[in-house]
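1. sequence and predicted structure are below.
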Amino acid sequence: MERSKHLPDDVHPLLSDNPHTLVPFLEINLYLKTSTPDLTKFSSTSSPRMFATHMPLHTLQETLKDTPCNIVYLCRNPKDVLVSHWYFRCTNLEKSDITLESMFDFFCRGVSFYGPFWENVLSYWRGSLKDPKHVLFMRYEELKAEPRGQIKKLAEFLGCPFSEEEENSGSLDKILELCSLRNLSGLEINKTGKTLNNVHHYSYFRKGEVGDWKNHFSPEMENKISKIIEEKNLKVRV
């Protein structure tokens, strides 16, 4: 796979549309109304097709079996995931009166549209160990701590590593700036736009901090979820 030709900064798709529109969700944008969606409109001769999903790996494996598709899974500390999800829901549901405590209870019991969070993470972790050439397991915290190294790792996995010339010319830094929370959240399209299913673009950009859960969890909540993480053997993974 070759890296697509550089576009002028002022015409890059991310500057005029939301990432969740540019990369459609399989279960939301494609398979919600039909089991046989038309994928031909997503074909491209200049770059590979990209899709997003929240589904666990075992629901995709049979479909992707014997295909050259690559899967990139980005996980985050479940405590921060819960807080982020709560804010997202409160922002987009006009009459949402769900409390963080009630959502915490659902989360700990594994009640979710996509199944228990723990099983979702573990499915991709195991997949990355079994088939590292096609499944890359990444961590949000590492992406925040060392963005350059993680972006290079991603590029290598996708078969388009940065050349020495590209690194020296600042291409990697330009990508990091373009995709930064500060830049994307400040764009007009992400301040005022909405997705086709009426989700506010700005709700995808909050703090982006590691450890913000500490400002929301009680000691009892922290203790309970920490025990679950340990029981599920997630500690070394998230």
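-> Ah, there it is.

2. drop to CA atoms for contacts and neighbour counts, all remaining ones
-> Fine.

3. okay, helices next: where are they in this structure?
-> With helices called from DSSP state H, the chain shows them at 19-22, 61-64, 78-92, 100-108, 117-130, 140-145, 147-157, 164-168, 171-178, 181-185, 188-192, 219-231.

4. out of the ones you listed, which comes closest to Thr34?
-> When the helices of the chain are compared by C-alpha to C-alpha, helix 61-64 sits nearest Thr34, at 15.9 Å.

5. returning to what we had before: with mean neighbour count and distance to Leu39 added, can I get the helices of the chain in CSV?
-> Putting these into CSV (neighbours: other C-alpha atoms under 10 Å; distance: least, C-alpha to C-alpha, whole Å) gives the following:
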stretch, mean neighbour count, distance to Leu39
helix 19-22, 14, 14
helix 61-64, 10, 14
helix 78-92, 17, 28
helix 100-108, 16, 33
helix 117-130, 17, 24
helix 140-145, 14, 30
helix 147-157, 15, 24
helix 164-168, 10, 33
helix 171-178, 14, 28
helix 181-185, 16, 28
helix 188-192, 16, 26
helix 219-231, 13, 38
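
6. chain center to stretch 227-236: distance?
-> Put simply, stretch 227-236 sits 21 Å off its chain's centre (C-alpha atoms, centre = their mean, to the nearest Å).

7. who's in contact with that stretch?
-> Cys108, Trp118, Leu122 (C-alpha atoms under 8 Å, 6 or more residues apart in numbering).

8. Asn70 is in contact with His134, isn't it?
-> Yes. Using C-alpha atoms under 8 Å, Asn70 makes contact with His134 at a distance of 4.6 Å.

9. state the distance from the residue minimising distance to the centre of the chain to Ser218.
-> The centroid of the chain falls nearest to Leu74 when counting by C-alpha atoms, centre = their mean (5.5 Å). Leu74 is 27 Å from Ser218, where distance means C-alpha to C-alpha, to the nearest Å.

10. wait, which of the contacts of stretch 227-236 is closest to Val11?
-> Within the contacts of stretch 227-236, the smallest distance to Val11 is 38.6 Å, found for Leu122 (C-alpha to C-alpha).

11. what about the residue lying closest to the closest one once chain neighbours are set aside, neighbour count?
-> Once flanking residues are discounted, Leu122 sits nearest to Leu234: 7.6 Å by C-alpha to C-alpha, 6 or more residues apart in numbering. For Leu234, the count of nearby residues is 18 (other C-alpha atoms under 10 Å).

12. this is the comparison structure:
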Amino acid sequence: MGSTGDEPIIMAGPVPFVDVVVDNAGGAVANKADPGVVLPQEEEYESFVSSLPSNPKLQLLRYQGKWLLQSWVPGIIAIQRGGFAPRRGGGDVVLASLPKCGTTWLKALAFATMARRAHPPAGDEQHPLLRLNPHDCVPSMEKLFAAGLGSKIMDALPSPRLMATHVHHSLLPASITDNPHCKIIYICRDPKDMIVSLWHFVRRRLPEIPFLELFESACEGRCLSSPIWDHILGYWNASKTRPETVLFLRYEELLHDPADSVRKLARFVGQPFSPEEEEASDVEDIVRLCSFEQMKNLEVNRAAGLSPALQQNAYTNGGPIWNHIVGYWNASKARPETVLFLRYEEMLQYPIDNFRKLARFVGQPFSPDEEEAGVVMDSWTSRGGAGDWTNHMTPEMARHYNIDEVPEVYVKSLAYHS
């Protein structure tokens, strides 16, 4: 059994959970089950699992009305049976989301924000996010507890502890959802974009699966983390009834103004930025540290996560795709008046600046009147996957998904109507 939550608190976190694992167990803890975690007996669990509705193709089980990865279920059961207890006064924070909704980015931003005193976002060459993947800094609760390691690692982490989950609000125990000592930060993404992103992810294992099949599964509430609207509205309603312990963020707003979301996050966890930190541009440094461009260029986030196709020579230095890029790069340096070289990542991070740059390049710079009227902002329609669903769904499909899944009043209140 894990801790009761009443032990004295030593405030030194958050720290990367893999560092604690290595320090406390010499790297071997991942191979040892935690005898203290309350997991179902093996035979009991096997019998229980065999009785659950399943989707073998997607490796899903229907547990308590929700479709979940089969590998998550034992961890969720352990958490529900008391395997995890928030610490009184410890400042525990749970990051919650549907899969493919900005989880990795939120992990990085939350960790960098909460750990900024121990690890300044600028000038620290040993910053955890420069040597570790965000998933190595913030653990998945269901995965840890499914492996029988949950309470061992959670008990070893100093406060405040930072962890993540993909499960529905209704599946979390009251020890988390009704606990004033535990806060939840939920990130929501337009479900239509989430389905498209999930389809791309599923295709890594099932390359032949058509988009329509996954879309129909989502509409019927049979895909990963379905019912999807139930997942979103569970946290949405919790944020309205308990705003002091549940913060609801939108992925699209995070893309549009990451600095504002970071400030909101910091205030919510009780670590607002001081005037001195604002003056020192700490917020901007955190946004920069956690940017797509920064994270994708780190070795720890590159080769290990690439599919075999992306590790072929065609994509590396000297390969044909690399040469394609370099050809235009060199041309932009030799003839900057006729070749403009843009980076997708910079478009994501600074869309307005890039719109201005493009307008100047084609000889149509925005006038002061257009700037004043907000023409530049109106030109921004989607970025970072926001609105990508329009490339895969017809308007009829989008309306069918929204209307069939949830009352339209909720869809409009979340600004995800088609």
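-> In hand now; what should we look at? Note that the structure is predicted; figures quoted are calculated from it, not measured.

13. what's the counterpart of the residue nearest to Leu122 of structure 1 in structure 2?
-> The alignment partner of Leu234 of structure 1 in structure 2, by TM-score structural alignment, is Val411.

14. quick one, what contacts Pro37 of structure 1?
-> Going by C-alpha under 8 Å, 6+ apart, Pro37 of structure 1 touches Leu30, Tyr31.

15. oh, I was asking about His169 of structure 2
-> Neighbouring residues of His169 of structure 2 by C-alpha under 8 Å, 6+ apart: Thr177, His231, Gly234, Tyr235.

16. residue in structure 1 matching it?
-> With TM-score structural alignment defining the correspondence, His169 of structure 2 maps onto Leu57 in structure 1.

17. contacting residues for the aligned partner of Glu278 of structure 2 in structure 1?
-> In structure 1, the residue matched to Glu278 of structure 2 (TM-score structural alignment) is Glu167. Applying C-alpha under 8 Å, 6+ apart to Glu167 of structure 1 gives no contacts.

18. so how far is Leu14 of structure 1 from Glu167 of structure 1?
-> 21 Å.

19. try Thr59 of structure 1
-> With the distance defined as C-alpha to C-alpha, Thr59 of structure 1 ends up 29 Å from Leu14 of structure 1.

20. compare these two (neighbour count), which wins?
-> More crowded of Thr59 of structure 1 and Leu14, by other C-alpha under 10 Å: Leu14, with 18 against 10.

21. contacts only, for the aligned residue in structure 2 for Arg139 of structure 1.
-> Superposed on structure 2 with TM-score structural alignment, Arg139 of structure 1 falls opposite Arg250. For Arg250 of structure 2, the contact set (C-alpha under 8 Å, 6+ apart) comprises Ile187, Cys188, Arg189.

22. my guess is the last one contacts Glu252, does it?
-> Right, the one you point to is Arg189 of structure 2. Yes. In terms of C-alpha under 8 Å, Arg189 of structure 2 counts as a neighbour of Glu252; the distance is 6.8 Å.

23. any common contacting residues for these two?
-> The contact sets of Arg189 of structure 2 and Glu252 do not overlap (C-alpha under 8 Å, 6+ apart).

24. give the contact list for the residue mapped onto Glu209 of structure 1 from structure 2.
-> When structure 2 is aligned by TM-score structural alignment, Glu209 of structure 1 is paired with Gly385. Applying C-alpha under 8 Å, 6+ apart to Gly385 of structure 2 gives the contacts Asp193, Ser197.

25. could you redo the last one with a cut-off of 10 Å?
-> Neighbouring residues of Gly385 of structure 2 by C-alpha atoms under 10 Å, 6 or more residues apart in numbering: Cys101, Arg189, Asp190, Asp193, Met194, Val196, Ser197, Tyr251, Glu252, Leu255, Leu348.

26. redo these as TSV? Include distance to Arg117 of structure 2.
-> Listed next are these as TSV, based on distance: C-alpha to C-alpha, whole Å:
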residue	distance to Arg117 of structure 2
Cys101	28
Arg189	30
Asp190	34
Asp193	35
Met194	34
Val196	38
Ser197	35
Tyr251	26
Glu252	28
Leu255	25
Leu348	28
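
27. from these, pick the one nearest Val21 of structure 2.
-> Relative to Val21 of structure 2, the closest of the contacts of Gly385 of structure 2 is Cys101; by C-alpha to C-alpha it sits at 27.3 Å.

28. let me know the outermost residue of structure 1.
-> Computed with C-alpha atoms, centre = their mean, the residue of structure 1 farthest from its C-alpha average is Glu165, at 29.2 Å.

29. how close does it sit to Phe217 of structure 1?
-> Glu165 of structure 1 is 47 Å from Phe217 of structure 1, by C-alpha to C-alpha.

30. got it, and Val210 of structure 1?
-> Per C-alpha to C-alpha, Val210 of structure 1 is found 14 Å from Phe217 of structure 1.

31. now do Pro132 of structure 1
-> Per C-alpha to C-alpha, Pro132 of structure 1 is found 35 Å from Phe217 of structure 1.

32. over to Leu129 of structure 1?
-> According to C-alpha to C-alpha, Leu129 of structure 1 and Phe217 of structure 1 sit 33 Å apart.

33. next: Lys207 of structure 1.
-> 17 Å.

34. comparing the two, which shows the higher neighbour count?
-> Using other C-alpha under 10 Å as the criterion, Lys207 of structure 1 and Phe217 rank with Phe217 on top: 17 against 10.

35. sorry, back to before: shared neighbours of Asn70 and His134 of structure 1, anything?
-> The contact sets of Asn70 of structure 1 and His134 overlap at Phe157, Leu158 (C-alpha under 10 Å, 6+ apart).

36. wait, Leu172 of structure 1 sits on Lys153?
-> No. Between Leu172 of structure 1 and Lys153 there is no contact under C-alpha atoms under 10 Å: 11.9 Å.

37. so what sits against both of these two?
-> Both Leu172 of structure 1 and Lys153 are contacted by Pro147, Phe162, under the criterion C-alpha under 10 Å, 6+ apart.

38. residues contacting the counterpart of Asp10 of structure 1 in structure 2?
-> Using TM-score structural alignment, the equivalent of Asp10 of structure 1 in structure 2 is Glu125. Listed by C-alpha under 10 Å, 6+ apart, the contact partners of Glu125 of structure 2 are His119, Arg131.

39. so how far is Glu252 of structure 2 from Glu125 of structure 2?
-> Counting by C-alpha to C-alpha - Glu125 of structure 2 and Glu252 of structure 2 are separated by 30 Å.

40. tell me where structure 2 has strands.
-> Taking DSSP state E as the criterion, structure 2 carries its strands at 54-55, 60-63, 66-69, 92-97, 162-165, 182-188, 246-250.

41. so for Gln311 of structure 2, which of those strands sits nearest?
-> Nearest to Gln311 of structure 2, of all the strands of structure 2, is strand 66-69, at 27.6 Å by C-alpha to C-alpha.

42. done for today, thanks.
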